[in-house]
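1. Okay, here's the prediction I keep looking at, along with the sequence it came from:
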Amino acid sequence: MTKLSVNINKIATLRNSRGGDTPNLVQFAKDVQRFGAQGVTIHPRPDERHIRYQDAYNLKPVVHTEYNIEGNPISKFVDMVLEIKPTQVTLVPDSIDTLTSNAGWDTIKNKDFLTEVISEFKRNNIRTSIFVDPILSQIEGAKATGANRIELYTESFAHQYNIGNKDEIKQYTQCAELSNSIGLGVNAGHDLSLDNIQFFKQHIPELLEVSIGHALISESLYLGIENVVNMYLNKLK
């Protein structure tokens, strides 16, 4: 079964909008795990517009499933990850002013940098994943850095699926097949939803984990968080 990691950035955004502690991020992380989620994902950014760096520390004692911290490996981020030692770190090439993740790494151009960062994380027994576009050469480049996994950037799949073009999945299937053949684990995330997750899962061999936040939280406004978590789990079986 593919694991569901719930990205709780949007809960932090809602909390920050009023300046208090409602909803409580730590309690929400406890609850989604109690409802069945097999992981919690956060993506702190330098301006702390949703997840704050302190949140990453506060969550460590309560995430008893898989703890996945995403982000651009600037010095502050690297230091935080090495202190917390989450289950997994997912490297994402966000610029400071990026609203949300919008591209994968060029693993060939950035090979030396990624190799150095990943080596440090692996020395500290932290599983590493690289956010990549569904391009075969970038999968090969990710393998050359020493990463444990890749996370397929699924925005183009989600967009094309929404307008009826299901052929977009083919490049993702090919990338997953290549990853599996060279010993890279396969994760996926970005714009996956209740509408498209089952189709995606069915076409991605050995899909280990999906990280879902925006859609899951939005769907929960209508259907309730416990119900939505279990709907995803059923679709990922």
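-> It's in.
2. Going by C-alpha atoms from here, please, whenever you check contacts or count neighbours.
-> OK.
3. any idea which element the residue nearest the centre of the chain lies in?
-> The centroid of the chain falls nearest to residue 211 when counting by CA atoms, centre = their mean (4.2 Å). Taking DSSP states H and E as the criterion, residue 211 maps to strand 207-212.
4. What is the subsequent helix or strand relative to that strand?
-> Next along the chain after strand 207-212, taking DSSP H and E as the criterion, comes helix 214-223.
5. Could you pull out the buried residues of that next one?
-> 214-217, 219 (16 or more other CA atoms under 10 Å).
6. Distance-wise, check the residue nearest to the centre of the chain relative to residue 19.
-> Here residue 211 is placed at a distance of 27 Å from residue 19 (CA to CA, to the nearest Å).
7. now residue 102
-> Distance from residue 102 to residue 19, by CA to CA: 28 Å.
8. of those two, who's got more company?
-> More crowded of residue 102 and residue 19, by other CA atoms under 10 Å: residue 102, with 15 against 8.
9. and the comparison structure, right after this:
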Amino acid sequence: MTKLSVNINKIATLRNARGGNNPNVVKVALDCERFGAQGITVHPRPDERHIRYQDVLDLAPVLHTEFNIEGYPDKRYMELIKKVKPIQATLVPDPPDAITSNSGWDTITHQEFLKDIVAELKETGTRVSIFINPDPKFFEPAKTIGTDRVELYTEPYATLYPTDKEKAVKPYVEVAHLAKELGLGLNAGHDLDLHNLKFLKESIPFLDEVSIGHALVCDALYYGLENTIQMYRRQLDL
């Protein structure tokens, strides 16, 4: 089974646009779980333009599904993970001013840095995943780093999907099988939506988890949050 983790960053963006606490991020997260989400993902950035560090502290004790905290492993992120001890920490190479994640780790160049970070995080009992591009050369080093999982950066897949879905998914299928051979768990995320998710799942049936936020929240404006989560679940429950 491939789990659906709902990224609630955009819910926090909406709240922050007006101030106050509407929508209530904690309530929305709990409702997402109640509506069928099998995990909640957040990405607290240093400028707190969406999820705030306090949101993470508020969410941690009340969530019932898997809590996944994404971020660049700076001092503040590392301290947060050690304090919260989420089920999963997903490491991304974003600089602080990035609008959104736009590439995976170069696990060759940053191998020693990531190896130390992963070991430090795993001491807390947290499962570690690293954001990675669909290039085979990065997977052996990822295994050496000691990460439990890799998360496939799927924007290139989503971009090419409308014109040539077979070509779009081919590199992902290749590296997915390589990850499986190496004993790495497999997540995926970025620009996945109701149009391209099912084909990715059909092509890589052993995906452990997908993390989806922007598209899911946009769809919820039309279909409602509960219905939208169920629609996404149906793309995965093949």
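-> Structure's in. What do you need? Values in this document were obtained by computation on a predicted structure and should not be read as measured data.
10. hmm, back to that, for the residue nearest to the centre of structure 1, list the residues it contacts.
-> For residue 211 of structure 1, the contact set (CA atoms under 8 Å, 6 or more residues apart in numbering) comprises 4-7, 41, 187-190.
11. and which of those is nearest to residue 226 of structure 1?
-> residue 6 (11.8 Å; CA to CA).
12. a strand runs through that closest one, doesn't it?
-> Yes: assessed by DSSP: H, G, I helix; E, B strand; the rest coil, residue 6 of structure 1 belongs to a strand.
13. Quick check, it in contact with residue 40.
-> Yes: if you go by CA atoms under 8 Å, residue 6 of structure 1 and residue 40 touch, sitting 4.9 Å apart.
14. that's a helix at residue 41 of structure 1, yeah?
-> No: assigned with three-state DSSP, residue 41 of structure 1 falls outside any helix and is strand.
15. if we can go back for a sec, so which of the contacts of residue 211 of structure 1 comes closest to residue 80 of structure 1?
-> Among the contacts of residue 211 of structure 1, and counting by CA to CA, the member closest to residue 80 of structure 1 is residue 41, at 14.9 Å.
16. what's the counterpart of that closest one in structure 2?
-> Mapped onto structure 2 by TM-score structural alignment, residue 41 of structure 1 lines up with residue 41.
17. which residues touch residue 121 of structure 2?
-> Counted by CA under 8 Å, 6+ apart, residue 121 of structure 2 has contacts 78, 81-82, 127-128.
18. could you pull out the helices for structure 1?
-> Using DSSP state H, the helices of structure 1 run over 9-16, 25-34, 53-59, 75-84, 111-123, 136-144, 155-162, 169-181, 197-203, 214-223, 225-235.
19. would CSV of the ones you listed with distance to residue 69 of structure 1 be doable?
-> Putting the helices of structure 1 into CSV (distance: least, CA to CA, whole Å) gives the following:
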stretch, distance to residue 69 of structure 1
helix 9-16, 11
helix 25-34, 13
helix 53-59, 8
helix 75-84, 8
helix 111-123, 12
helix 136-144, 18
helix 155-162, 20
helix 169-181, 22
helix 197-203, 22
helix 214-223, 16
helix 225-235, 20
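20. and of the ones you listed, who's closest to residue 95 of structure 1?
-> Closest to residue 95 of structure 1 of the helices of structure 1 is helix 75-84 (CA to CA; 13.3 Å).
21. angle of that closest one against helix 111-123?
-> Comparing the axes of helix 75-84 of structure 1 and helix 111-123 via axes from the mean of the first three to the mean of the last three CA atoms, to 10 degrees yields an angle of 20 degrees.
22. Residue range in structure 2 corresponding to helix 75-84 of structure 1, please.
-> Helix 75-84 of structure 1 covers residues 75-84 of structure 2 once aligned (TM-score structural alignment).
23. Relative to structure 1, what is the average displacement of the matching stretch?
-> For stretch 75-84 of structure 2, the mean deviation from structure 1 after alignment is 0.4 Å (mean CA distance after the TM-score superposition for structure 1).
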